[in-house]
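J.: have a look; sequence and predicted model below, questions after that.
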Amino acid sequence: GHTTTASHASAIAGKNNTATGDGALVVGGENNVAGGDENPHGDAAGDYSVVLGGRANRASGSYSSVSGGYFSVASGEGASVSGGNGNAASSYCASVSGGNFNVASYNYASVSGGEVNVASGYSSSILGGYGNEASHFYESIVGESSPHHEVGVMKDA
């Protein structure tokens, strides 16, 4: 069954979804949460947040959204995650678009695809690649692999 605990909250279709913020919405998927009451830190209201499908996703920031994918979190106000696995958008208007274990953790930061990338500078962005970190204001990285994260490279003994 679904759980709704706030004014104008809705959980529609899917399995075991929860909508706990005012005006929060979950549509389809399984074990998804829209709203802050289920947030382990309890610091985001989740009002007017939305989760559309996927599995085990959480939109806990006010006006935040998660669209599909699984095990992803949008905890910043106005933050969004679109698909992928284990992604997090944790600051004001931060966004992650797909990929695997990517994080956008500062205001207006974004990661578009790739794997294990972190956009932690104000308005920073990463477009794909692996293991990159954009930690300076307005920094952009396009499709690289961090030299600190060598992938599939064997060194001579």
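T.: Perfect, thanks for sending it.
J.: all contacts plus neighbour counts: C-alpha atoms, from now on.
T.: Fine.
J.: the closest residue to residue 10 other than its chain neighbours: neighbouring residues, count only.
T.: Residue nearest to residue 10 in three dimensions, not counting chain neighbours: residue 25, with 4.9 Å by C-alpha to C-alpha, 6 or more residues apart in numbering. Other residues within reach of residue 25 by the criterion other C-alpha atoms under 10 Å amount to 28.
J.: wait, residue 25 touches residue 11, no?
T.: Yes: contact between residue 25 and residue 11 holds when scored by C-alpha atoms under 8 Å: they sit 5.8 Å apart.
J.: list residues touching both of these two?
T.: Residues touching both residue 25 and residue 11 by C-alpha atoms under 8 Å, 6 or more residues apart in numbering: residue 19.
J.: what strand or helix carries residue 51?
T.: Per DSSP states H and E, residue 51 falls inside strand 50-52.
J.: got another, please set it beside the one above:
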Amino acid sequence: MEYLYLLPIVFMIHEFEEIIMLPTWLDKNKAMLYMRFPFMKDKVDSLSNAPVFALTVLEEFIIISACTVMSICMNDLTAWYCCLIAFGLHLIVHIIQFLVIRKYIPVIVTSVLCLPYCIWVFIQVKDYYMLNETLLWGFVGVVVCVVNLLLMHKISPGLWSWMNGNNRT
């Protein structure tokens, strides 16, 4: 079960690449992204702000870490498994983004490096769950992840502004 401890670490290695590299890459590639994906303009703009993006990552890290600790303490993999499946699918989405954009994006290196961990661990725990349970917990993990991301992308800019005292009149 020692592989459970690795999920928050592997997650953060991937997220560090995003936090460090993505805002600058987005600034340099905004015109191309706006032209090819005009419906993504607001998302691109929000991801360009490194501190705001880092707040979202922090909140996700807390959730993944809490689910990991809870799963270890309760000897129940379910919460951790939801996070693992959602993270693995997140990495696959980045690989698809790379294939669609057809040029380097700052998430591809760690996506390729972290995906084998997700696959290996998924194989290690496959006997804990039936296929229908795997699909259910995968669905739950993805829904929670998507709702959380949408919520955090709305909340983080205001939270960052508040943290910096920009709400004073």
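T.: In hand now; what should we look at? Predicted model, so just to flag it, every value in this text is computed and none were measured.
J.: superposing both, give me the TM-score.
T.: Remark: TM-score between the superposed chains equals 0.22 [TM-score structural alignment, normalised by the length of structure 1]; 62 aligned residues with a C-alpha RMSD of 5.4 Å.
J.: hmm, back to that, for the helix or strand following the strand holding residue 51 of structure 1, name the packing helices and strands.
T.: Following strand 50-52 of structure 1 in sequence order, the next helix or strand is strand 58-59 (DSSP H and E). Packing partners of strand 58-59 of structure 1 (3 or more C-alpha pairs under 8 Å, 6 or more residues apart in numbering; DSSP states H and E): strand 33-34, strand 50-52, strand 65-67, strand 73-74.
J.: verify the contact between residue 108 of structure 2 and residue 101 for me.
T.: No: the pair residue 108 of structure 2 / residue 101 is not scored as a contact, 11.4 Å apart, by C-alpha under 8 Å.
J.: neighbour-wise, which of the two wins?
T.: residue 108 (22 against 13).
J.: now do the contacts for the more buried one.
T.: Contact partners of residue 108 of structure 2, counting by C-alpha under 8 Å, 6+ apart, are 94, 95, 98.
J.: which residue ranges of structure 2 form helices?
T.: Under the criterion DSSP state H, structure 2 contains helices at 3-36, 41-47, 50-74, 78-101, 108-125, 131-163.
J.: which residue is the nearest non-sequential neighbour of residue 3 of structure 2?
T.: residue 121 (6.9 Å).
J.: compute the first-to-last residue distance for stretch 114-134 of structure 2.
T.: End-to-end distance of stretch 114-134 of structure 2 (C-alpha to C-alpha, to the nearest Å): 20 Å.
J.: sorry, wrong one. I was asking about stretch 33-47 of structure 2.
T.: Using C-alpha to C-alpha, the end-to-end distance of stretch 33-47 of structure 2 comes out at 13 Å.
J.: what is the neighbour count of residue 150 of structure 2?
T.: 11.
J.: also residue 47 of structure 2?
T.: Residue 47 of structure 2 has 20 neighbours, counted by other C-alpha under 10 Å.
J.: now do residue 151 of structure 2
T.: By other C-alpha under 10 Å, neighbour count at residue 151 of structure 2 equals 12.
J.: now do the residue nearest to residue 10 of structure 1 against residue 119 of structure 1, distance only.
T.: Distance of residue 25 of structure 1 to residue 119 of structure 1, given as C-alpha to C-alpha: 28 Å.
J.: from the contact counts, what lies against the strand holding residue 51 of structure 1?
T.: Applying 3+ C-alpha pairs under 8 Å, 6+ apart, one finds that strand 50-52 of structure 1 makes contact with strand 25-27, strand 33-34, strand 58-59, strand 65-67.
J.: what packs against the second one?
T.: Going back to what we said before, that points to strand 33-34 of structure 1. Helices and strands touching strand 33-34 of structure 1, by 3+ C-alpha pairs under 8 Å, 6+ apart, are strand 18-19, strand 25-27, strand 50-52, strand 58-59.
J.: please identify the most buried of the helices of structure 2.
T.: Across the helices of structure 2, the average number of neighbours (mean count of other C-alpha atoms under 10 Å) peaks for helix 78-101, which reaches a mean of 19.
J.: so which elements touch that helix?
T.: So helix 78-101 of structure 2, by 3+ C-alpha pairs under 8 Å, 6+ apart, packs with helix 3-36, helix 50-74, helix 108-125, helix 131-163.
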